[in-house]
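K.L.:
only geometry, no sequence info:
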């Protein structure tokens, strides 16, 4: 009887996990809060510029990731748990290309807070040469990165 109950509990857990993950294949589920899933893809199949990889994300029905609040912390934890990701940098969906110094998230055109972490101290900087936000090693805080730098991206549905 105990074996049967263990087997049923295992099956129920497996079934619940299947229902809880709303993300398509290739996307990892993260949680904005206890009820709001966010699907992210660490696009490691080719490096490119911010514009190139934004187009690639959009071709998948996604856009570059908006990493606000606890979501940024979860992503950094995920990167630190996956050694293949730890030595890389990733484009995210922040830019001030439309208006220098006015950083926005491209997925919904909302303002980015540039006055506090998760921006690295002294960031954003570099004026019009660095209009795109990225997570850069070793800290994976936000950085304003050179527009033509080649790196991977994090896409969000």
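P.N.:
Looks like it came in fine. Everything quoted here is computed from the prediction, not taken from an experiment.

K.L.:
drop to CA atoms for contacts and neighbour counts, all remaining ones
P.N.:
Will do.

K.L.:
Show me which strand runs longest in the protein.
P.N.:
strand 36-48 (DSSP state E).

K.L.:
Distance from it to the middle of the chain?
P.N.:
6 Å (CA atoms, centre = their mean, to the nearest Å).

K.L.:
Okay, one more to line up with it:
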């Protein structure tokens, strides 16, 4: 009897709490032992009284949130990755449109770390950077200036390279101006070397040169009608060409 009373109280509390009808209760006699069988409602009401949400609905809603969240996260990550790809492509395109490159000091730092481009104002050819300096200097002053820029007076190792340097000068000066380059035989007359230490294997002397006139121990380019090498006194002041490795 006490058990039935407790069960009836539970049903009453459930009705008051959830605002739903009291389910049918089937009582079983003592032979089968007391039990309660709740009859499930045939269909759910359209509106939940008192704001009650069935457990199955809540679970379904939670599952939906759990399934949507990873999908949204993946979409956000994909969108971020796409944005980064677009930014990277834009930076690459911008760098292609900047042939002058960074400053000389920044370029020297980057080139020492393996970045293959030339500083602003320099021209690239065959793994080296070249620049024409229009301020006249003696050969020794020009060599020191090139060293301050990270290179030496230019060495020339082929006819193709010589034509490249000529064309660089021509674009700047609208002509084939005289210019010091890195050849010298000041150490031993008749034995020419490049100031950057590379082998002297290319000779492009003008006719009758070198003649060592007035102790001419330093190399000038664009000499004579043929615009070739000439030896000149090293204390003459001329424009010059610097070169440095990339």
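P.N.:
All right, it came through fine. Everything quoted here is computed from the prediction, not taken from an experiment.

K.L.:
what TM-score do we get after superposing?
P.N.:
The TM-score (TM-score structural alignment, normalised by the length of structure 1) is 0.74; 139 aligned residues with a CA RMSD of 2.8 Å.

K.L.:
about what we covered before: can you name every helix or strand that the longest strand of structure 1 contacts?
P.N.:
Judged by 3 or more CA pairs under 8 Å, 6 or more residues apart in numbering; DSSP states H and E, the packing partners of strand 36-48 of structure 1 are strand 28-33, strand 151-156.

K.L.:
can you rerun that using 10 Å?
P.N.:
strand 28-33, helix 50-59, strand 63-64, helix 70-81, strand 90-95, strand 151-156 (3 or more CA pairs under 10 Å, 6 or more residues apart in numbering; DSSP states H and E).

K.L.:
dump the residue contacts of the residue mapped onto residue 146 of structure 2 from structure 1.
P.N.:
Aligned by TM-score structural alignment, residue 146 of structure 2 pairs with residue 57 of structure 1. By CA atoms under 10 Å, 6 or more residues apart in numbering, the residues touching residue 57 of structure 1 are 41, 43, 51, 63-65, 153-157.

K.L.:
Of those, grab the buried ones for PyMOL.
P.N.:
The following PyMOL command selects only the buried members of the contacts of residue 57 of structure 1, with burial defined by 16 or more other CA atoms under 10 Å:
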select buried, resi 41+43+63+64+65+153+154+155+156+157
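
K.L.:
Residue 237 of structure 2 reaches residue 218, doesn't it?
P.N.:
No: counting by CA atoms under 10 Å, residue 237 of structure 2 stays clear of residue 218, with 11.4 Å between them.

K.L.:
Would you agree residue 214 of structure 2 falls within a strand?
P.N.:
No: the assignment for residue 214 of structure 2 is coil, going by DSSP: H, G, I helix; E, B strand; the rest coil, so no strand is present there.

K.L.:
one step back: so can I have a markdown table of the helices and strands packed on strand 36-48 of structure 1 showing distance to residue 4 of structure 1?
P.N.:
Shown next, in a markdown table, are those (distance: least, CA to CA, whole Å):
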| stretch | distance to residue 4 of structure 1 |
| --- | --- |
| strand 28-33 | 31 |
| helix 50-59 | 45 |
| strand 63-64 | 45 |
| helix 70-81 | 34 |
| strand 90-95 | 46 |
| strand 151-156 | 40 |
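
K.L.:
Nearest to residue 11 of structure 1 among those would be which one?
P.N.:
Across those, residue 11 of structure 1 has its closest neighbour in strand 28-33 (20.7 Å, CA to CA).
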